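# one predicted model, sequence on top.
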Amino acid sequence: MQARKLSTVSCDAPIEQVVEIIKRDGALVISNFVSGETLKSLAEELEPYLSATPCGVDPYFAGTQTRRVARIIGRSDTAVEVALNPLFLGAARKILQVPAHVWVGEDRIEVEPDIQLSITQAIQIGPGQGRQPLHRDDTTSLWRHPQYGREARLQMMLALSDFTEENGATRVIPGSHEWDDERMPTQDETIAAEMPAGSALLWMGSVYHGGGANTSSAPRTGLTMAYDLAFLRLEENHFLSIPIERLRQLPAEMQRLLGWSCSSTLLGWVEVDGQMRDPQELLAMPSFAGAGKGF
């Protein structure tokens, strides 16, 4: 099947144009998304973590020749600038924050959902890594298509090194955000999001995509972040309100029900030694002293 092409716009494109293309195609590339200075700072701040992180152990999805480093906002000052990039954040707000009308007593009011930074990962695909299975990122919330009538996520992949067909550039199926959940994606329908370092790929959570195969002799490194609808979370913030000492006294089932767990769709994982782990493993570690205190 002939795949639709990915559009590319410059970093000074108006946000309205960016949003229009994303809604039409599901994805686009923004050239010169960050400056050379920002790119250099990111590399300097993230390289020590990437070098110290082992490759994954999951041969199916995460990859055995791929390094993944999370907790990026806590590890990189420059990454904060990337997350607040006006085109990325602005597009996320316009695409995700679609108001809904609700009744409160006799009043019909309009409510606009919030968004939150959902995931941050530096991903380095090494030589020999095969293609990642095609998937939709909003599967983490079991989002249905097209019944909900709104998007759940806008994701960004910033190229920290050149992305090419040979070194594993992210593969995308433009237009797949319009598919229902019965249609199966195929690799023949994908195209490689080739782009120079400093450019970024933006795509909606309903777009089928996956990491490409690295048949080159050098790694391909990218930084991914995603904004999600903020109502996909706990209503009460148990993570801050319940001390870790009290949490350890509770039955494991209660701990999981309070959010200290990883769902079957991988929501709620935490990075431990470069691997995406269930929070239950943290509670079993004597060295874990609570959020922000290290482990």
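Alright, I've got the coordinates.

# only C-alpha atoms from now on, for both contacts and neighbour counts.
OK.

# show me where the stretch 151-295 of the chain has its strands.
Residue ranges of the strands in the stretch 151-295 of the chain, as given by DSSP state E, counting those that start in this stretch, are 153-159, 171-172, 191-192, 200-204, 209-210, 220-229, 270-272, 275-277.

# here's the one I want to compare it with:
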Amino acid sequence: MAPKAELAHLKSDEPFEQVREVLDADGAVIVEDCFGAEVIDQILSELAPYADAPGANQTHINPSIAAFFGEHTRHVSGLASKSPTFVAEVLLHPLMLDLAAAVLGPNCADFQVNVAHMLVVGPGAQAQFPHRDEDVWVHMPRPRPEMELSSVTALCDFTQEIGATRVVPGSHRWESDRRPEPHEFADAEMPAGSRVIYLGSTIHGAGANTTEDRHRPGFHLSYMLGWLRSEENNCLATPPDIARTLPRRAQELLGYDVHDAIEDGGGYLGALDLKIPADMLASGQL
């Protein structure tokens, strides 16, 4: 019997190049000690009114998406508009931004947020079907560059029983039609405050929560090439009245910048009245 796949565990203070090398080789890496208990508690407190709201497990665009997340998973979207601590500590975390620059930077003028959600996987939740996040852009022909860098942050200890994310190391180098065998899945078991970071081309999916009374809260945060259309409409999810209170870099990541490819022989994407929206926020025009 083939041995079960495993993911490498590194610490957040280890050299960046080591994290980058593992991510490149395996398509995924677990980085521990990214966030302390105080930060986690503060973010959970800020998001509790939304996670506990009636219908938080029914906020899906169509039946296919509803089936993907399942009836036992509660969903909070648009985190940048709901938790200032999420913005300061998670959205702008230096390690994730540096990795996004390394992975995505060669193929865009700048990267943007694709989606920032909290998923609370409840007892009875079934495992998601294995997928690649980049397949939301299914019309992009192959071969193609890496289009997305994703992460799941553990807001409690992630174990197999509670539904830890299942990742297939090395699948970012597979042909698109290859399907993983059971032993090729690795469970991203990790302590609270850790992140499993993976490429958009890496096969993965949330695990099943087989417990009777434990919930698995976690963040999904992903960045994409700046010239792609994001899964979440971030400028509406974080409207100008909220966006103008955020740091300039957060505004840019949420779509209030232009994708400036002039130096590469291209042009601007995302302008408003031929201006940069973030500048208009600063001047009061927006």
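Yep, it's here. Quantities reported herein were computed from a predicted structural model and do not represent experimental measurements.

# same list (the strands of the stretch 151-295 of the first structure) but as TSV, adding distance to Met184 of the first structure and mean neighbour count.
Below are these laid out as TSV (distance: least, Cα to Cα, whole Å; neighbours: other Cα atoms under 10 Å):
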stretch	distance to Met184 of the first structure	mean neighbour count
strand 153-159	20	26
strand 171-172	14	26
strand 191-192	16	21
strand 200-204	18	26
strand 209-210	12	25
strand 220-229	24	24
strand 270-272	30	18
strand 275-277	27	18
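
# between these, which one is nearest to Pro133 of the first structure?
strand 209-210 (6.0 Å; Cα to Cα).

# so which of the strands of the stretch 151-295 of the first structure comes closest to Ala79 of the first structure?
strand 220-229 (8.9 Å).

# contacts only, for the counterpart of Gln155 of the first structure in the second structure.
Residue correspondence, TM-score structural alignment: Gln155 of the first structure in this structure matches Ser150 in the second structure. Applying Cα atoms under 8 Å, 6 or more residues apart in numbering, we find Ser150 of the second structure in contact with Asp133, Ile197, Tyr198, Leu199, Gly200, His220, Leu221, Ser222, Tyr223.

# and which of those residues is nearest Val87 of the second structure?
Ranking the contacts of Ser150 of the second structure by separation from Val87 of the second structure, with Cα to Cα as the measure, puts Leu221 on top at 11.1 Å.

# pretty sure that closest one is touching Ser151, no?
Yes. Counting by Cα atoms under 8 Å, a contact exists between Leu221 of the second structure and Ser151, whose distance comes to 5.4 Å.

# number of residues surrounding the corresponding residue of the second structure for Leu134 of the first structure?
When the second structure is aligned by TM-score structural alignment, the residue opposite Leu134 of the first structure is Pro130. Neighbour count for Pro130 of the second structure, taken as other Cα atoms under 10 Å: 18.

# my guess is Gln112 of the second structure is in a strand, correct?
Yes. Following the definition DSSP: H, G, I helix; E, B strand; the rest coil, Gln112 of the second structure is counted among the residues of a strand.

# residue in the first structure matching it?
So, by TM-score structural alignment, Gln112 of the second structure is matched to Gln116.

# just to revisit the earlier point, list the contacts for the closest residue to the match of Gln155 of the first structure other than its chain neighbours?
Distances taken as Cα to Cα, 6 or more residues apart in numbering put Ser222 closest to Ser150 of the second structure, at 4.1 Å, once the chain neighbours are dropped. With contacts taken as Cα under 8 Å, 6+ apart, Ser222 of the second structure has the following neighbours: Val113, Asn114, Val115, Ala116, Glu148, Leu149, Ser150, Ser151.

# and Ser222 of the second structure? What does it align with in the first structure?
Counting by TM-score structural alignment, the partner of Ser222 of the second structure is Ala226.

# compare the contacts of Ser150 of the second structure with the first structure and list the overlap.
Cross-checking the contacts of Ser150 of the second structure against the first structure gives Ile197, Tyr198, Leu199, Gly200, His220, Leu221, Ser222, Tyr223 as conserved contacts, using both residues aligned by TM-score structural alignment, their matches' Cα atoms under 8 Å.

# what residues does the second one make contact with?
Think Tyr198 of the second structure. Taking Cα under 8 Å, 6+ apart, we find Tyr198 of the second structure in contact with Leu23, Gly27, Ala28, Val29, Leu149, Ser150, Ser151.

# what's the separation between the closest residue to the last one other than its chain neighbours and Leu149 of the second structure?
Pointing back at Ser151 of the second structure there. Once flanking residues are discounted, Ser151 of the second structure sits nearest to Ile197: 4.3 Å by Cα to Cα, 6+ apart. From Ile197 of the second structure over to Leu149 of the second structure the distance is 7 Å, taken as Cα to Cα, to the nearest Å.

# likewise for Ser45 of the second structure?
With distances defined as Cα to Cα, the gap from Ser45 of the second structure to Leu149 of the second structure amounts to 27 Å.

# same deal with Ile242 of the second structure?
When distance is defined by Cα to Cα, Ile242 of the second structure is 25 Å away from Leu149 of the second structure.

# also Arg178 of the second structure?
Following Cα to Cα, the distance that separates Arg178 of the second structure from Leu149 of the second structure is 21 Å.

# next one: Pro106 of the second structure
With distances taken as Cα to Cα, Pro106 of the second structure is found 13 Å from Leu149 of the second structure.

# for Val138 of the second structure, same thing?
Relative to Leu149 of the second structure, Val138 of the second structure is positioned 16 Å away (criterion: Cα to Cα).
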